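K.L.:
what would the 3D arrangement of this be:
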Amino acid sequence: MNVQTFSALAEPNRLAIVDLLLDEPLPVGEIAGKLNLNQPQTSKHLRVLSEAGLVEVQPLANRRIYKLRPEPLQEMDKWLDSHRRMWESRMDRLEGYLNSLKEKKH
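P.N.:
The predicted model follows:
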């Protein structure tokens, strides 16, 4: 699992940018406008996301369109899935234990 992915997504504005890009690729100006950020701030966040491999830039005439790259998110989901299974197993055992306690009371 790439720690850089988690680090990039830990900042709320960058997570909001990723959420916006889930719907469609967008230019910097639109991202900034939708999130009420200034353009230099937005560009800085996009640079971090790009360095983490989460977004890619597509030049279109004089605009730079940012598009989400699914691979790092898929890798994160795969990593999280192993932890999900572990916790589900533990919760199932806890549920069984609590049910046995409840039956002993009655």
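K.L.:
only C-alpha atoms for contact and neighbour calcs from this point on.
P.N.:
Will do.
K.L.:
how about the helices of this protein, start to end?
P.N.:
3-9, 12-23, 28-35, 39-51, 70-105 (DSSP state H).
K.L.:
make TSV from those and add mean neighbour count and distance to residue 59 to it.
P.N.:
Below are the helices of the chain laid out as TSV (neighbours: other C-alpha atoms under 10 Å; distance: least, C-alpha to C-alpha, whole Å):
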stretch	mean neighbour count	distance to residue 59
helix 3-9	16	23
helix 12-23	16	16
helix 28-35	16	11
helix 39-51	17	14
helix 70-105	12	19
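K.L.:
which stretch among these comes nearest residue 60?
P.N.:
helix 28-35 (12.2 Å; C-alpha to C-alpha).
K.L.:
can you list contacts of stretch 45-63?
P.N.:
For stretch 45-63, contacts defined as C-alpha atoms under 8 Å, 6 or more residues apart in numbering pick out 4-5, 8-9, 13-14, 27, 64-73.
K.L.:
this one as well, want them side by side:
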Amino acid sequence: MHALDILGDPVRRRIMELLAENAHSSGQVVEVIHAEFGITQAAVSQHLRVLRENGFASVRPEGAKRIYAVETGPLREIDQWLDRFRSHWEPKLDALATEVARGKRKRRLSPGPVDTN
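P.N.:
Next comes the predicted model:
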């Protein structure tokens, strides 16, 4: 399965966002996903399994808990795919950064308000 197919699902994307923050137990993931999407523990487990089997997440036992963490390998595939599109937005972002810097410089060099009292 292609990396974008895996992350095309909003639940899996949200799980990846959680795991990107830090490792979470399966119970913690279920709690957040159930609250946000209203799906069952079994459904969340299926999403975790898809992420794990496709290399997006790793799992390690910690006592009775299963701790999930993000794996970056498949994300590199997405990054490589996006490379062909970066030329469309990077110059615009560079131009925006230049304009922001000019505005900051102009504010820094301009005199403050004049007190007429």
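K.L.:
returning to what we had before: now tabulate the helices of the first structure in JSON lines and tack on distance to residue 58 of the first structure.
P.N.:
Shown next, in JSON lines, are those (distance: least, C-alpha to C-alpha, whole Å):
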{"stretch": "helix 3-9", "distance to residue 58 of the first structure": "20"}
{"stretch": "helix 12-23", "distance to residue 58 of the first structure": "13"}
{"stretch": "helix 28-35", "distance to residue 58 of the first structure": "11"}
{"stretch": "helix 39-51", "distance to residue 58 of the first structure": "12"}
{"stretch": "helix 70-105", "distance to residue 58 of the first structure": "15"}
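K.L.:
just the residues contacting stretch 9-27 of the first structure, thanks.
P.N.:
Here stretch 9-27 of the first structure makes contact (C-alpha under 8 Å, 6+ apart) with 8, 31, 35, 45, 46, 49, 63, 64, 65, 66, 67, 68.
K.L.:
can you list these in CSV and add distance to residue 78 of the first structure?
P.N.:
Formatted as CSV, the contacts of stretch 9-27 of the first structure follow (distance: C-alpha to C-alpha, whole Å):
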residue, distance to residue 78 of the first structure
8, 18
31, 28
35, 29
45, 25
46, 24
49, 20
63, 34
64, 30
65, 28
66, 24
67, 21
68, 18
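K.L.:
which pair in the residues you listed spans the largest distance?
P.N.:
Maximum distance among those (C-alpha to C-alpha): 23.7 Å, for 8 and 63.
K.L.:
so for the second structure, the centremost residue is which one?
P.N.:
Central residue of the second structure (C-alpha atoms, centre = their mean): residue 17, 4.6 Å from the mean position.
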